[in-house]
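Enquirer: sequence first, then the predicted structure:
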Amino acid sequence: MTEITKLREDICVLAKSMFDRGLTCGSSGNISARLSDGTVLVTPTGRAMGFLDPAQISHLDQDFNLLSGDPPTKETPLHAAFYETRSRTGAVVHLHSTHAVALSMLPETDPDNVLPPLTPYTIMRLGKVQLLPFFLPGDPGMRDAVRGLAGKRSAVLLANHGPVVAGKDIWAAAFAMEELEEAAKLAILTRGMDPARLTAAHIQAIVKKFDVDW
């Protein structure tokens, strides 16, 4: 099996898994992954993530121009910003997951780090998650906003829209995205209950041991 065939199939498997578990619905959400030659696969526009055909996955060149497959998601510029600013990025996942979107709308949410330090895995897999302002879907301004972070964040939360996570490969990005949604759920469930948070010393120990961007 060639690299591109395997990656196409992995994208479809992960997309269906996330769709089936309600992490995104309808035709929302998109995934991209970089091949060893620098070209990129990305889910096509207007397709439900639970029903993707590997042959329809868009194949883009290094400048994100379409080489083959269906037309790519309109959020391609958003994905491109992570590849351009974080050299370690091998994949990007963007969803409209319920708890993360809800967290983006609450006034108490810290825009510099939307997830309170409740579990070590939130820090290990995501670092700090930046809240970005509201943009119309497909707005090129999202790309500029991510570029403005200069590669300092592997994950962002688009206000009233949803999370975007970059990882070293498609599996790492998917797992980090799932961690973000679960962390958002925990944050909402425990809000107002004064939960025990990780201390500054705990956080620094995690950052040091797991080489986390912080």
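Expert: The structure has been received and is ready for your questions. As the structure is a prediction and not an experimental result, all values here were calculated from the model.
Enquirer: please make it C-alpha for all contacts and neighbour counts, starting now.
Expert: Will do.
Enquirer: helix/strand/coil for the residue nearest in space to the middle of the chain?
Expert: Nearest to the geometric centre of the chain sits Val165, at 2.2 Å (C-alpha atoms, centre = their mean). When classified by DSSP: H, G, I helix; E, B strand; the rest coil, Val165 comes out as strand.
Enquirer: what about it, distance to Trp171?
Expert: To Trp171, Val165 is 11 Å away according to C-alpha to C-alpha, to the nearest Å.
Enquirer: my guess is Asp61 contacts Leu67. True?
Expert: Yes - in this structure, Asp61 is within contact of Leu67 by C-alpha atoms under 8 Å, at 6.3 Å.
Enquirer: so which bits of whichever helix in the chain runs longest are buried?
Expert: For the chain, the helix with the greatest residue count under DSSP state H is helix 170-190. Residues of helix 170-190 classed as buried by neighbour count (16 or more other C-alpha atoms under 10 Å): 170-188.
Enquirer: put this beside the first:
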Amino acid sequence: MSEEARLRDDICRMARSLFERGLTGGSSGNISARLSDGRLLVTPTGSSFGSLEPGRLSLFDADGRLIGGDKPTKEMPLHSAFYETRPTRTGAVVHLHSCHSVALSMLPDVDPENMLPPLTAYSIMKLGKVTLLPYFIPGDPAMGDAIRGLAGKRSAVMLANHGPVVAGKDLEAAVYAVEELEETAKLALLTHGLKPRMLTPEQIAKVVTTFDVEWD
């Protein structure tokens, strides 16, 4: 099986898993993944993660031109911004409308510089700091500009009242990271107002150093 055929299958398989576990519903969410020659496979607009077809994924050449497949997601600016600002560290981007992370983004006391409280080591290891971006109408190119404004310092952002966008070194890493974001958001909501025992600054620093986490 060729690299492209394998990646097409992997995108559809992982998307179906996310859909079946309720992490994004209807025709929401989108995924992109980069091939070794710079081409990009992207989920089509209006498609459901539960019923993607490998042969219908949108295909872009290394210069960003659509060369095959169905019309791509209207939220390409989100994906392009991560590939442009983190070119050596981004092999895939996943955007979901996952319930708990969206709910957390609506709370007034969330820190926009780091929206996830330090409840576990794993959210820090897989995500670093997650910046909360303002609300944008879906498809607005300004979403990409907001990500570019972070100058590649974040691998994960949360679009207020919309959903998380996570970049990873490959498809598997991006999927695992966005799952961790959703689980941590769920923990944050379950413990909100209960004064949970969080990781101390010293414990956070140890995780950051041990696992070489981007934390500036």
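Expert: The structure has been received and is ready for your questions. Being a predicted model, the structure only gives us computed values, none of them experimental.
Enquirer: TM-score of the superposed pair?
Expert: Put the two chains on top of each other and the TM-score (TM-score structural alignment, normalised by the length of the first structure) is 0.99; 214 aligned residues with a C-alpha RMSD of 0.5 Å.
Enquirer: circling back: just checking, what packs against whichever helix or strand comes after the longest helix of the first structure?
Expert: Using DSSP states H and E, the helix or strand that follows helix 170-190 of the first structure towards the C-terminus is helix 200-210. Applying 3 or more C-alpha pairs under 8 Å, 6 or more residues apart in numbering; DSSP states H and E, we find helix 200-210 of the first structure packed against helix 120-126.
Enquirer: okay, buried residues for the helix it packs on please.
Expert: In helix 120-126 of the first structure, residues buried by neighbour count (16+ other C-alpha under 10 Å) are 122-126.
Enquirer: what about the longest helix of the first structure, how far off from the second structure?
Expert: Helix 170-190 of the first structure, aligned to the second structure and superposed, deviates on average by 0.2 Å (mean C-alpha distance after the TM-score superposition for the first structure).
Enquirer: what range does that helix cover in the second structure?
Expert: The aligned range for helix 170-190 of the first structure in the second structure is 171-191, by TM-score structural alignment.
Enquirer: those strands in the first structure, which residues are they?
Expert: Remark: strands assigned in the first structure by DSSP state E are 30-34, 40-42, 58-60, 66-68, 91-94, 129-132, 155-158, 162-167.
Enquirer: just send those strands back as a markdown table, with distance to Lys208 of the first structure too.
Expert: Shown next, in a markdown table, are these (distance: least, C-alpha to C-alpha, whole Å):
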| stretch | distance to Lys208 of the first structure |
| --- | --- |
| strand 30-34 | 28 |
| strand 40-42 | 32 |
| strand 58-60 | 36 |
| strand 66-68 | 40 |
| strand 91-94 | 24 |
| strand 129-132 | 18 |
| strand 155-158 | 19 |
| strand 162-167 | 19 |
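Enquirer: how about the ones you listed, which one is nearest Asp110 of the first structure?
Expert: Nearest of the strands of the first structure to Asp110 of the first structure, taken as C-alpha to C-alpha: strand 129-132 at 7.8 Å.
Enquirer: which residues touch Arg86 of the second structure?
Expert: Contact partners of Arg86 of the second structure, counting by C-alpha atoms under 8 Å, 6 or more residues apart in numbering, are Gly152.
Enquirer: from Lys153 of the second structure, how far off is it?
Expert: Per C-alpha to C-alpha, Arg86 of the second structure is found 8 Å from Lys153 of the second structure.
Enquirer: same deal with Asn30 of the second structure?
Expert: Distance of Asn30 of the second structure to Lys153 of the second structure, computed by C-alpha to C-alpha: 22 Å.
Enquirer: when these two are compared, which one has more neighbours?
Expert: When neighbours are counted by other C-alpha atoms under 10 Å, Asn30 of the second structure and Lys153 differ, and Asn30 comes out ahead with 28 against 17.
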